[in-house]
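Engineer: I'd like to go over a predicted model; first the sequence, then the structure.
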Amino acid sequence: MENISFKRHFAKTVTWRLVGTLDTILLSWVITGNPFTGLKIGASEVITKMILYYFHERIWIHLGVPDSRRRHILKTITWRIIGTFDTILLSWFITGSVQTGLQIGGVEVVTKMILYYFHERAWYRINFGLEKRKRARK
């Protein structure tokens, strides 16, 4: 079994949060028409999403699902459920509109799943924080 370090999970958490926050800011800005609302929503989720993402990574390392495209797809789906729920709640709270929260969350389901999948694939190719790796060719 791979020795996955804290440094690797932390680095993945930070890089994903950068990508995810930029996406949330842009989507929120476009949907609300207000760049400051986009910044508020994006900034507010930085902390909640980093915490949620870190624990998502820690849980997945213990599930025993072998590295493969299937694993990356399953991780994408489970993370998106958690992440979208968080975004909907934060957007609703910040804008005061359930509808706006649902709109932002609904659009982000698509953009974030695509971005997350490619983030996972990129990190699969990076050896940072790993002692040795046997890559599955699936």
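Structural biologist: Happy to help now that I have it. Fair warning: this is a prediction, and the values are worked out from it, not measured in the lab.

Engineer: hey, let's count contacts and neighbours off CA atoms from now on
Structural biologist: OK.

Engineer: which parts of this protein are helices?
Structural biologist: Counting by DSSP state H, one finds helices in the chain at the ranges 6-32, 35-61, 69-95, 98-124.

Engineer: which one, of those, ends up nearest to residue 133?
Structural biologist: helix 98-124 (9.7 Å; CA to CA).

Engineer: check it against this one:
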Amino acid sequence: MIYDSPIRSLVKGISWRLFASVDTFMLAFVITGKALIAAPIALSEIITKLVLYFLHERLWNIITWGRINNKPTTLRSLAKSISWRIWGTIDTTILSFLISGNLHFALTIGSFEVVTKILFFFVHERIWAQIKWGRQILQPNNN
């Protein structure tokens, strides 16, 4: 069984968040045309998404489905990408609405980021699948 350490989950979350926040800023800026709206959306989600991502990673750590030869399969990465995007899109849409006060902007930002973030998250997952740091292989306890 594979076990990812909490510190691995944290570092992985930070690496994803840096990349994803740039994407969020760009989407929000293109949609609203205002850096003063895009920046607070991207900055506020750094905090909310780090917490959500860490919890998501810990949840997926206990799910054994989709691991072969002590590595996650492509199908597992895809399922994990989609489940994360559900959490992430809800968070981004709520933050976008609270900051912009405009439901249309919030829904548009949330809708566009579904596509960009699933693609980027999948790539991020495949990169991290190759990194052994913080990953342990636990032998089953045969009592």
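Structural biologist: Received it, and whenever you're ready, just let me know what you need. Everything numeric in this text was worked out from a predicted model, so none of it was measured.

Engineer: tm score of chain vs chain?
Structural biologist: Here the TM-score for the pair of chains, by TM-score structural alignment, normalised by the length of the first structure, is 0.93; 133 aligned residues with a CA RMSD of 1.2 Å.

Engineer: related to what we said a few turns ago, would you turn the helices of the first structure into TSV with distance to residue 130 of the first structure?
Structural biologist: Shown next, in TSV, are the helices of the first structure (distance: least, CA to CA, whole Å):
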stretch	distance to residue 130 of the first structure
helix 6-32	8
helix 35-61	13
helix 69-95	18
helix 98-124	11
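
Engineer: got CSV for those helices, with distance to residue 133 of the first structure and mean neighbour count too?
Structural biologist: Listed next are these as CSV, based on distance: least, CA to CA, whole Å; neighbours: other CA atoms under 10 Å:
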stretch, distance to residue 133 of the first structure, mean neighbour count
helix 6-32, 13, 18
helix 35-61, 14, 17
helix 69-95, 16, 18
helix 98-124, 10, 17
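
Engineer: among the ones you listed, which is nearest residue 131 of the first structure?
Structural biologist: helix 6-32 (11.1 Å).

Engineer: ok now the closest one, how far from the chain's centre?
Structural biologist: Distance of helix 6-32 of the first structure from its chain centroid, counting by CA atoms, centre = their mean, to the nearest Å, is 7 Å.

Engineer: once aligned to the second structure, how far is that helix on average?
Structural biologist: Helix 6-32 of the first structure: mean distance to aligned residues in the second structure after superposition is 0.6 Å, counting by mean CA distance after the TM-score superposition for the first structure.

Engineer: tilt between that helix and helix 98-124?
Structural biologist: 150 degrees (axes from the mean of the first three to the mean of the last three CA atoms, to 10 degrees).

Engineer: name the helices or strands packed onto helix 6-32 of the first structure?
Structural biologist: helix 35-61, helix 98-124 (3 or more CA pairs under 8 Å, 6 or more residues apart in numbering; DSSP states H and E).

Engineer: which one of these lies closest to residue 91 of the first structure?
Structural biologist: Per CA to CA, nearest to residue 91 of the first structure of these: helix 98-124, 4.6 Å.

Engineer: what stretch of the second structure does that closest one fall on?
Structural biologist: Under TM-score structural alignment, the counterpart of helix 98-124 of the first structure in the second structure spans residues 103-129.

Engineer: for the matching stretch, give me the average deviation versus the first structure.
Structural biologist: Looks like 0.3 Å for stretch 103-129 of the second structure (mean CA distance after the TM-score superposition for the first structure).

Engineer: would you list the helices and strands packed on helix 6-32 of the first structure in a markdown table and tack on distance to residue 83 of the first structure?
Structural biologist: Output for these, formatted as a markdown table (distance: least, CA to CA, whole Å):
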| stretch | distance to residue 83 of the first structure |
| --- | --- |
| helix 35-61 | 7 |
| helix 98-124 | 9 |
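
Engineer: so which of those is nearest residue 87 of the first structure?
Structural biologist: The nearest among those, by CA to CA, is helix 98-124 at 5.9 Å.

Engineer: which other helices and strands contact that closest one?
Structural biologist: Secondary elements touching helix 98-124 of the first structure (3+ CA pairs under 8 Å, 6+ apart): helix 6-32, helix 69-95.

Engineer: can you put those in TSV and add distance to residue 45 of the first structure?
Structural biologist: Shown next, in TSV, are those (distance: least, CA to CA, whole Å):
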stretch	distance to residue 45 of the first structure
helix 6-32	7
helix 69-95	7
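
Engineer: fine by me, we can end here.
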